[in-house]
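Visitor: here is a sequence with its predicted model. Questions after.
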Amino acid sequence: MLGGRFQLAGDGEPVPATHVFTIRVEGKLEMRYLDFRDMGRIYWVEDPAKDVPGLAELGPEADTVTEMGIEAFRKRLRRFRDELKDLLRNQEFLAGIGNAYSDEILFEARLLPLR
């Protein structure tokens, strides 16, 4: 994982060294943001598409492909000329697929990454 993660914790539970900030949710319940590699980013903005760098350029989430429909997906696919693995990792094509997931997808589909 290259970014951080959220953790729900009770008040008084030890705070990990990777702790960045805490939001108290309900009384003694805390939502903590932990960042192991100091690579995650949190933005508190009114207009994410305008104020978060790179967000407007992201493609659709990978789990929306079925909703998109196969024809729309094929049309989108024609715009890119990358090798399969690079295409899957391209965040403008599909958002949220990194190196590990691209390997798993190609293995399950029995496709070579360099095609």
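Guide: Cool, got the structure. Quick caveat, the model's predicted, so the values are computed rather than measured.
Visitor: all contacts plus neighbour counts: C-alpha atoms, from now on.
Guide: Fine.
Visitor: what residue is smack in the middle of the chain?
Guide: Gly96 (3.7 Å; C-alpha atoms, centre = their mean).
Visitor: so that one sits against Gly59, correct?
Guide: No: the criterion here is C-alpha atoms under 8 Å, and Gly96 misses it with Gly59 at 9.0 Å.
Visitor: ok, back up a step: how close does the residue nearest to the centre of the chain sit to His19?
Guide: Gly96 sits 23 Å away from His19 when distances are taken as C-alpha to C-alpha, to the nearest Å.
Visitor: where do the strands sit along the chain?
Guide: Along the chain, the stretches classed as strands by DSSP state E are 5-10, 19-26, 29-34.
Visitor: which of the ones you listed sits closest to Phe107?
Guide: Distances from Phe107 to each of those were compared by C-alpha to C-alpha, and the smallest falls on strand 5-10, at 26.9 Å.
Visitor: now do the helices in the chain.
Guide: With DSSP state H as the criterion, the chain has helices at 48-51, 65-68, 70-77, 84-89, 99-109.
Visitor: in CSV: these, plus mean neighbour count.
Guide: Putting the helices of the chain into CSV (neighbours: other C-alpha atoms under 10 Å) gives the following:
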stretch, mean neighbour count
helix 48-51, 12
helix 65-68, 11
helix 70-77, 12
helix 84-89, 19
helix 99-109, 13
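Visitor: then this one, side by side with the first:
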Amino acid sequence: MSMVVSPMLTGELSLVEPGKRILKSTILTMNLDDGMQIRYTDAKRMGQIYYLESDRLDEITRVADQGPDVLDAPLNLPDFRAALKRYRGEVKGVLTRGQLVAGIGNAYADEVLWEAGIFPFRKVTRLSGEEVMRLHEATYRVPTDAATKLQEIFGADHPRKERKFLSVHGKSGSDCPKCGSVISSVKSRQRDTNFCRSCQPGTMFE
């Protein structure tokens, strides 16, 4: 049997001692042979937990459709370009869907697109060859640099939700680190998107 946890936005697994206070957001507790516990918490209850036979994992849609992890060996530019051609939606939605690459959520999609200088609501079919090249580079470099930075600051046991060091996400009203313009915020599909209108020019309707 196998267990698959899809934590979504607020789900989190923690290794704790049995005596530690159980939070209201605790969904599942698993007792280990060494006396420790693994607890799954999810404040917004958006995640999913699957427990099924190991040979049925491909029946889980999010697992079967998931792309390669963004922190693994990156796709080369030709393969990335070919994979991107399968999609027709907005570039931020393509990044966060997890099918092109897995592991980029709302916050890091903002960071990737700001680094690449691409308007978040741009259709992927409208991206130029140069923009695809910049997107490819930023897609892998931004999460890798962030993981390295978090480990340098906090060590291996770093807080998963640390966002203070990000450049644009959650920084609405602040100055853009590149050009000094004000960081904008647009709420779309129940999530905030932060970007610089000067560094990432574009319109909502194309």
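Guide: Thanks, I have it. Fair warning: this is a prediction, and the values are worked out from it, not measured in the lab.
Visitor: TM-score for these two?
Guide: Comparing the chains after superposition, counting by TM-score structural alignment, normalised by the length of the first structure, produces a TM-score of 0.80; 113 aligned residues with a C-alpha RMSD of 2.1 Å.
Visitor: still on that earlier bit, wait, what's in contact with the residue nearest to the centre of the first structure?
Guide: Gly96 of the first structure makes contacts with Glu61, Ala62, Arg89, as judged by C-alpha atoms under 8 Å, 6 or more residues apart in numbering.
Visitor: which residue in the second structure lines up with the second one?
Guide: By that I understand Ala62 of the first structure. When the second structure is aligned by TM-score structural alignment, Ala62 of the first structure is paired with Val70.
Visitor: residue in the first structure matching Gln37 of the second structure?
Guide: Gln37 of the second structure maps onto Glu30 in the first structure when the alignment is built from TM-score structural alignment.
Visitor: from Ala17 of the first structure, how far off is the closest residue to its match other than its chain neighbours?
Guide: In space, Glu30 of the first structure comes closest to Arg24 once its chain neighbours are excluded; the distance is 4.3 Å by C-alpha to C-alpha, 6 or more residues apart in numbering. With the distance defined as C-alpha to C-alpha, Arg24 of the first structure ends up 18 Å from Ala17 of the first structure.
Visitor: do Lys85 of the first structure as well
Guide: 35 Å.
Visitor: in terms of contact, does Val196 of the second structure touch Val186 like I think?
Guide: To be clear, residue 196 of the second structure is Cys; Val isn't right here. No: using C-alpha under 8 Å, Cys196 of the second structure is not in contact with Val186; the gap is 11.1 Å.
Visitor: neighbour count: the two, which is higher?
Guide: Cys196 (28 against 11; other C-alpha atoms under 10 Å).
Visitor: ok, Asp38 of the first structure touching Gly3?
Guide: Yes: the pair Asp38 of the first structure and Gly3 passes the contact test of C-alpha under 8 Å, sitting 7.3 Å apart.
Visitor: Asn99 of the first structure matches what in the second structure?
Guide: For Asn99 of the first structure, the residue aligned by TM-score structural alignment is Asn106.
Visitor: let me see the contact set for its match.
Guide: Applying C-alpha under 8 Å, 6+ apart, the residues contacting Asn106 of the second structure are Thr96, Arg191, Asp192, Thr193.
Visitor: what sits up against stretch 4-19 of the first structure?
Guide: Under the criterion C-alpha under 8 Å, 6+ apart, residues 28-41 lie in contact with stretch 4-19 of the first structure.
Visitor: map Gly19 of the second structure onto the first structure.
Guide: When the first structure is aligned by TM-score structural alignment, the residue opposite Gly19 of the second structure is Gly12.
Visitor: which helix or strand contains Val5 of the second structure?
Guide: Counting by DSSP states H and E, the secondary-structure element that holds Val5 of the second structure is strand 2-6.
Visitor: so what secondary structure elements neighbour that strand?
Guide: strand 48-52 (3 or more C-alpha pairs under 8 Å, 6 or more residues apart in numbering; DSSP states H and E).
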